[in-house]
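K.L.:
This is a predicted model, with the sequence first.
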Amino acid sequence: MTTYDTAQSWLSSQIAGISKSLEGVPKGFFVSAVIAVCAQFLSDHYGAPAMLMALLLGIAFHFLAEEGPCKVGIEFTAKTVLRIGVALLGVRISVELLIGLGPAFITLIVAGVILTILFGLLGAKLLGRGWRLALLTGGSVAICGTSAAMAIAAVLPRNEHSERNLLFTVLSVTVLSTLAMIVYPIISTALDFDDMAAGIFIGGTIHDVAQVVGAGFSVSNEAGETATLVKLIRVSMLAPVVLVFAIVMRSRADASEVSGKRPPLVPTFVIGFLVLATLNSLHLVPVPVAVFFSEVSRWALLIAIAAVGMKTSLSTISTVGGQAIVLIVGETLFIAAFILIGIHYLR
């Protein structure tokens, strides 16, 4: 056999292997996409959070992820499509966002993110819960809710509770964000905040972007714009936080956690996020392209969360325990109190 024949045989075997591994991906992705479209329909017509609807609808179709032709595609969607969605979030970030509020409030927001994650680690230790859950809940509360939870989950070492913890976190931050969207504007009015202070409080504390926008503009247009700006500054913390987590996980990885394979120093989707954020900061991403990528990101995350929902059953979520609920509620109250105190002293 010639060298050419050997190379051709090897290439054919590789293509066959890839084809086999991707077999069933379209079916699982299609089911996840249909659930995401239904969730968006419910959100558009009844005002329910699209992420929450995708999650709940996904749970209802859990049986599809257990066995059958959709299983591989659901796994692919929950992992790869998720990472694509997170990477494309970079088009929403620019350096201009980081200088729009001034150094004092930027410091307050960044400190709120860091201290909330540290509070989560301390709270988890006191409650007897693992550090994985602490980083997952703390990061999602501190940064950007569902998107942060999914990005952080992608770099944490996996164990038998990984899917359960992610689903619990996504469900919890979505519910807490919805409650905050209703309650926080009332708190802002009760504390006699002006539009800027109300925007900083809402943008600096509510978990998900959609709820921040809803709460901010329910106060006023200026409050809504300020809240969105502050929230995007928190979102810009996603890449450095995930990068730090990835580096720490890599340095501490052992065979039992990662099956002998060390995770990459910088995950590919984090590099994608940083590249897009840099290009956007340099004004090299045309506005229509940025809008398109942002919409693709939103749909990718919505489809991925539907897949995550299908991968975990309600009986599994019920085993998470009351301490986890106490932990994520405590983190939510902590960041709210911290931002309120900061606004009081910086105004």
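P.N.:
That came through fine. Nothing here was measured: the structure is a model prediction, and the numbers come from that model.

K.L.:
C-alpha from now on. contacts and neighbour counts both.
P.N.:
Will do.

K.L.:
Who are the contact partners of residue 155?
P.N.:
Applying Cα atoms under 8 Å, 6 or more residues apart in numbering, we find residue 155 in contact with 242, 245-246, 249, 263, 267.

K.L.:
now residue 36: how far from residue 25?
P.N.:
Counting by Cα to Cα, to the nearest Å, the gap from residue 36 to residue 25 is 16 Å.

K.L.:
More neighbours: which of the two?
P.N.:
Taking neighbours as other Cα atoms under 10 Å, residue 36 and residue 25 compare with residue 36 leading, 28 against 19.

K.L.:
Buried residues, the helix ranked longest in the chain. List them.
P.N.:
As assigned by DSSP state H, the longest helix anywhere in the chain is helix 162-190. Using 16 or more other Cα atoms under 10 Å as the test for burial, helix 162-190 gives 162-174, 176-178, 180-181, 184-185, 188.

K.L.:
before we move on, what about stretch 48-62?
P.N.:
Those would be 49-59, 61-62, for stretch 48-62 by 16+ other Cα under 10 Å.

K.L.:
So which of the residues you listed sit within helices?
P.N.:
Mapping the buried residues of stretch 48-62 onto helices (DSSP H) picks out 50-59.

K.L.:
take a look at this one as well, against the first:
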Amino acid sequence: MNSDVKSVVEKPAVATPAPVRRWASITALVPGVALCAVGAAIALGVGRLFSAVSPLLIAIVAGAIVANTVTLPAKFQPGLTFSSKRLLRIGIALLGLQLMFSDIVGLGWGVIAVVVAIVVLGIAGTMYAGKLLGLSWTQRILIACGFSICGAAAVAAADGVVNAKEEELLTAVALVVIFGTLMIPTIPLLARSFGLDDVSAGMWAGGSIHEVAQVVAAGSALGATALGVATIVKLARVLMLAPVMAFLSIRQRAMSDNSNLQVKRPPLVPLFTLAFIAFMGLRSTGILPEEVLGVAKTVQTALLAAAMFALGLGVRLSVIRGVGVRPFVLAALSTVWVALIALVGVVLVS
């Protein structure tokens, strides 16, 4: 009897086959990804009804409403994490198909210099102001990238490199939504008050507003000419996402080399950054038909909407209240600073 018991106790556990583990990992993603797909579909549908409102903003707001009214079971979390990170990076990479190198060069070297100045000085000024306010480096860099480059997508891309705290990520995303939305009516009103022509007004809108969709909304209010200029200038800022993420990645690698902690080093250049540039190069060849580009844009918007819905689900009022007023002060300062740089640049090149 004792020998039987001993044999049972000493019998080694049977390892779960790798295919079974992989299947279990995939099925664990289904609830969260499905929820984000529903959120993205709703955002895209509402966006079609109200074309002046970005589906990405709708997705973030919808996610935040759900997060603050419903308690989701834990089974949704793996899929939400997957959507907010992996789907987001794929969507960012596909953004490259909206850009051609000729569009950027066609702006002229003066405008290109202004775009570079907006991003570089915008990030530098925001980082300095955030330091004076006593905010952490990671919180500052998320806000700086979001407000200087391309909104929530840049915030999440930067988080993928620097690994900020969850509350810092969600706060930065919420601030992009709040302050970027406020810029939609503000820039057209100020542009007319300053007597800017359509081209100059479009350059200012594209150079100062956070999200691509917010730029489109503001540009539409300024007229067709301003809208075209604003979109190209904004997409030129989006292009700056690649070198900025590469710089942050190199910095993080250097920090991990100089640290005694055993931490995983980020790649020298993030894969989604390389994919972004590759897709931009592919678009520049002119071999892709408009139909393919149209489908790619729809897929990219859907992926980013799903990712933004996932991020919105983490925007809880209790978390926002907990971070205090300093991030809001930095967001306000960064908004004014970036807009001022853009306005000076417009005046210089006009």
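P.N.:
Nice, I can see it. Since this is a predicted model, take the numbers as computed values, not measurements.

K.L.:
just to revisit the earlier point, pull up the aligned stretch in the second structure for the helix or strand following the longest helix of the first structure.
P.N.:
Downstream of helix 162-190 of the first structure, the first helix or strand assigned by DSSP states H and E is helix 195-205. Residues 198-208 of the second structure are matched to helix 195-205 of the first structure when aligned by TM-score structural alignment.

K.L.:
mean per-residue distance, the matching stretch to the first structure?
P.N.:
Aligned to the first structure and superposed, stretch 198-208 of the second structure gives a mean residue distance of 0.8 Å (mean Cα distance after the TM-score superposition for the first structure).

K.L.:
Centre of the chain to that stretch, how far?
P.N.:
On the basis of Cα atoms, centre = their mean, to the nearest Å, stretch 198-208 of the second structure sits 21 Å off its chain's mean C-alpha point.

K.L.:
now swap in stretch 66-77 of the first structure and tell me
P.N.:
Distance, centroid of stretch 66-77 of the first structure to centroid of chain: 22 Å (Cα atoms, centre = their mean).

K.L.:
Buried residues, it. List them.
P.N.:
Result for stretch 66-77 of the first structure [16+ other Cα under 10 Å]: buried residues 66, 69-77.

K.L.:
Among the residues you listed, which lie within helices?
P.N.:
By the criterion of DSSP H, membership of the buried residues of stretch 66-77 of the first structure in helices covers 66, 71-76.

K.L.:
average distance between stretch 107-126 of the first structure and the second structure?
P.N.:
Mean for stretch 107-126 of the first structure is 0.7 Å (mean Cα distance after the TM-score superposition for the first structure).

K.L.:
corresponding residues in the second structure for that stretch?
P.N.:
Under TM-score structural alignment, the match for stretch 107-126 of the first structure is residues 113-132.

K.L.:
Likewise for stretch 16-26 of the first structure?
P.N.:
So stretch 16-26 of the first structure sits over residues 20-30 in the second structure, by TM-score structural alignment.

K.L.:
Just give me the mean distance for the matching stretch relative to the first structure.
P.N.:
Looks like 1.9 Å for stretch 20-30 of the second structure (mean Cα distance after the TM-score superposition for the first structure).

K.L.:
Show me which positions of that stretch end up buried.
P.N.:
Of the residues in stretch 20-30 of the second structure, 28-30 count as buried by neighbour count, 16+ other Cα under 10 Å.

K.L.:
List of residues touching that stretch?
P.N.:
75-76, 78-80, 82.

K.L.:
Just put those residues in TSV and tack on distance to residue 321 of the second structure.
P.N.:
Output for the contacts of stretch 20-30 of the second structure, formatted as TSV (distance: Cα to Cα, whole Å):
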residue	distance to residue 321 of the second structure
75	27
76	25
78	26
79	26
80	23
82	26
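
K.L.:
contacting residues for the residue lying closest to residue 347 of the first structure once chain neighbours are set aside?
P.N.:
Take residue 347 of the first structure and drop its neighbours on the chain: the residue closest to it by Cα to Cα, 6 or more residues apart in numbering is residue 197, 7.7 Å away. By Cα under 8 Å, 6+ apart, the contact set of residue 197 of the first structure is 223, 343, 347.

K.L.:
number of nearby residues for the first one?
P.N.:
By other Cα under 10 Å, 26 other residues sit near residue 223 of the first structure.

K.L.:
And the second one, by the same measure?
P.N.:
Burial of residue 343 of the first structure, expressed as a neighbour count using other Cα under 10 Å, amounts to 18.

K.L.:
With the last one instead?
P.N.:
Neighbour count of residue 347 of the first structure, defined by other Cα under 10 Å: 10.

K.L.:
where's it relative to residue 224 of the first structure, distance?
P.N.:
Taking Cα to Cα, one finds residue 347 of the first structure at 18 Å from residue 224 of the first structure.

K.L.:
Next: the second one.
P.N.:
Taking Cα to Cα as the criterion, residue 343 of the first structure is separated from residue 224 of the first structure by 17 Å.

K.L.:
Just checking the distance from stretch 263-272 of the first structure to the centre of its chain.
P.N.:
On Cα atoms, centre = their mean, the centre of stretch 263-272 of the first structure falls 16 Å from the chain's centre.
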